[in-house]
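>>> A structural model of the following input is requested.
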Amino acid sequence: MTQNVPDFSALLRGAQRTAVHLEMRDTYGVADEAEEFNEFRHSGKVDLDPESEGWAGWVPLVRETVGRGVVMRRARIVSEPVTDYIRWEHALTPVNVAAGEQVRWLPRRLASDIALPGNDLWLIDDRLVLFHWFTGDGDWAGHEYTEDPATVKLVSAAFETVWERAVPHDHYAV
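Alright, predicted model coming up:
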């Protein structure tokens, strides 16, 4: 694996067919989400305005990518009962879906027999993987990029198995 990690936006803009995202943590502690997450925990309010500043870096990129014909899928493996963080992600997900992402949720108990990679990731066009590393508290710890065929094969098989078992967002209740 190489440490030369391309810019994520460039990777997504280079996607030609597919961009899939696998998330496996029950909580994240990413600093730029802290304020919105705390607001949700205290008030239950979420930002569902795709034109808001909070979505400015993501929604246009998704719309552009999907508009080129790229299929974007996101699968989340979650423990049940879900954490407050997952409840918050679920409440926000209608914006992802409206922008063009397909999103599914897999209860962790249904993933026990799936050979999963050790980190969250993006798989682009079944040819390259961008792994995300997080600290124990869930903050960003780094990224790793690879086009290693064996790793791509493992990641692709894992994602497709998760996707087949997972529940579409509109049918998953938290």
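
>>> going forward, measure contacts and count neighbours with C-alpha atoms only.
OK.

>>> So which residue is dead centre in this structure?
H21 (4.3 Å; CA atoms, centre = their mean).

>>> Quick check: which helices or strands does the helix or strand harbouring that one pack against?
Under the criterion of DSSP states H and E, H21 resides in strand 18-23. Strand 18-23 sits against strand 71-78, strand 120-124, with contacts defined as 3 or more CA pairs under 8 Å, 6 or more residues apart in numbering; DSSP states H and E.

>>> about what we covered before: my understanding was that the residue nearest to the centre of the chain contacts E101; is that so?
No. Using CA atoms under 8 Å, H21 is not in contact with E101, being 10.1 Å away.

>>> ok so, going back, so the strand holding H21 versus strand 71-78, what angle?
Following axes from the mean of the first three to the mean of the last three CA atoms, to 10 degrees, one obtains 10 degrees for the angle between strand 18-23 and strand 71-78.

>>> what's the overlap in contacts for H21 and E101?
Common neighbours of H21 and E101 (criterion: CA atoms under 8 Å, 6 or more residues apart in numbering): 73-74.

>>> Please enumerate the strands of this protein.
18-23, 71-78, 102-107, 120-124, 128-134, 140-146, 167-168 (DSSP state E).

>>> Now render these as a markdown table, adding distance to S9.
Converted to a markdown table, the strands of the chain look like this (distance: least, CA to CA, whole Å):
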| stretch | distance to S9 |
| --- | --- |
| strand 18-23 | 12 |
| strand 71-78 | 14 |
| strand 102-107 | 19 |
| strand 120-124 | 12 |
| strand 128-134 | 12 |
| strand 140-146 | 14 |
| strand 167-168 | 26 |
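
>>> Could you also give me the structure for this second sequence? I'd like to compare it with the first:
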Amino acid sequence: MLSSVPGFAELLGRCERSAVHLELRDAYAATDRFEAWRRGERIDWTDRDSWWHPYDQLIADTVARGVVVRRARVVSEPVSEYIRWEHYVTHANVTAGEQVRWLPRRRATAIPLPGNDFWLFDDALLRVHHFSGEGAVVEDEITDDAEAVKLCSAAFAVVWERAIPHHLYKV
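Have a look, this model is predicted:
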């Protein structure tokens, strides 16, 4: 395991080929954006300046450098309210250049999955997210442990193969 945890932008900046993100939770800690959506507020997708965030620009810049950025979400069905919101805001991820797919949890039974969400950079370096029971980030861990990388890479590949592209997945 590596000792320090570089920031996400630094990790993505070092990335040369691929960055993949696997999400396994049905809910994360509530944000102001999620609470606004729950109150019925919707994003004007035609007004990019109103919703384009530094994260979106970071992804767009990374994709422009030739790095493939993919995100897969394993979700229970019927989906949670949080996942309905995530599906809605994924428009921003896709616009920024991420490829996103959704895998119904019932189709994941035979997949050896890691216990935590993660980012895997260039099939070599993992940023593992540790969450509280309520979905708040407790800690991020960086590791290049070969076994952990192998498990996470293999899990993501199978999830990606079985998952449904964002534009086809209905919540």
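
>>> that older thread, of all the helices and strands packed on strand 18-23 of structure 1, which one comes closest to P6 of structure 1?
strand 120-124 (12.3 Å; CA to CA).

>>> Once aligned, what mean separation remains between the closest one and structure 2?
Aligned to structure 2 and superposed, strand 120-124 of structure 1 gives a mean residue distance of 0.3 Å (mean CA distance after the TM-score superposition for structure 1).

>>> Which residue numbers in structure 2 does that strand align to?
Alignment note (TM-score structural alignment): strand 120-124 of structure 1 is matched to residues 117-121 of structure 2.

>>> List the contacts of that stretch.
With CA under 8 Å, 6+ apart as the contact definition, stretch 117-121 of structure 2 has outside contacts at 11-12, 15, 18-25, 126-130, 149, 152-153.

>>> and these, which are buried?
Among these, those buried by neighbour count (16 or more other CA atoms under 10 Å) are 11-12, 15, 18-25, 126-130, 149, 152-153.

>>> Mean per-residue distance, the strand holding H21 of structure 1 versus structure 2.
Overall, strand 18-23 of structure 1 averages 0.3 Å from its counterpart (mean CA distance after the TM-score superposition for structure 1).

>>> Next, the angle from that strand to strand 128-134.
Going by the same axes, to 10 degrees, strand 18-23 of structure 1 makes 20 degrees with strand 128-134.

>>> Contacts only, for the residue nearest to R127 of structure 2 when sequence neighbours are not counted.
Nearest residue to R127 of structure 2 in three dimensions, chain neighbours excluded: I142, at 4.6 Å (CA to CA, 6 or more residues apart in numbering). If you count contacts by CA under 8 Å, 6+ apart, I142 of structure 2 has them with 1-5, 125-128.

>>> conserved subset of those in structure 1?
Here is what carries over to structure 1 from the contacts of I142 of structure 2, by both residues aligned by TM-score structural alignment, their matches' CA atoms under 8 Å: 1-5, 125-128.

>>> about what we covered before: show me the one of the helices and strands packed on strand 18-23 of structure 1 that comes nearest V62 of structure 1.
Nearest of those (CA to CA): strand 71-78, 8.0 Å.

>>> got the angle between that closest one and strand 120-124?
Calculated by the same axes, to 10 degrees, strand 71-78 of structure 1 forms an angle of 160 degrees with strand 120-124.

>>> Tell me the spacing between E160 of structure 1 and K153 of structure 1.
Distance, E160 of structure 1 to K153 of structure 1, by CA to CA, to the nearest Å: 11 Å.
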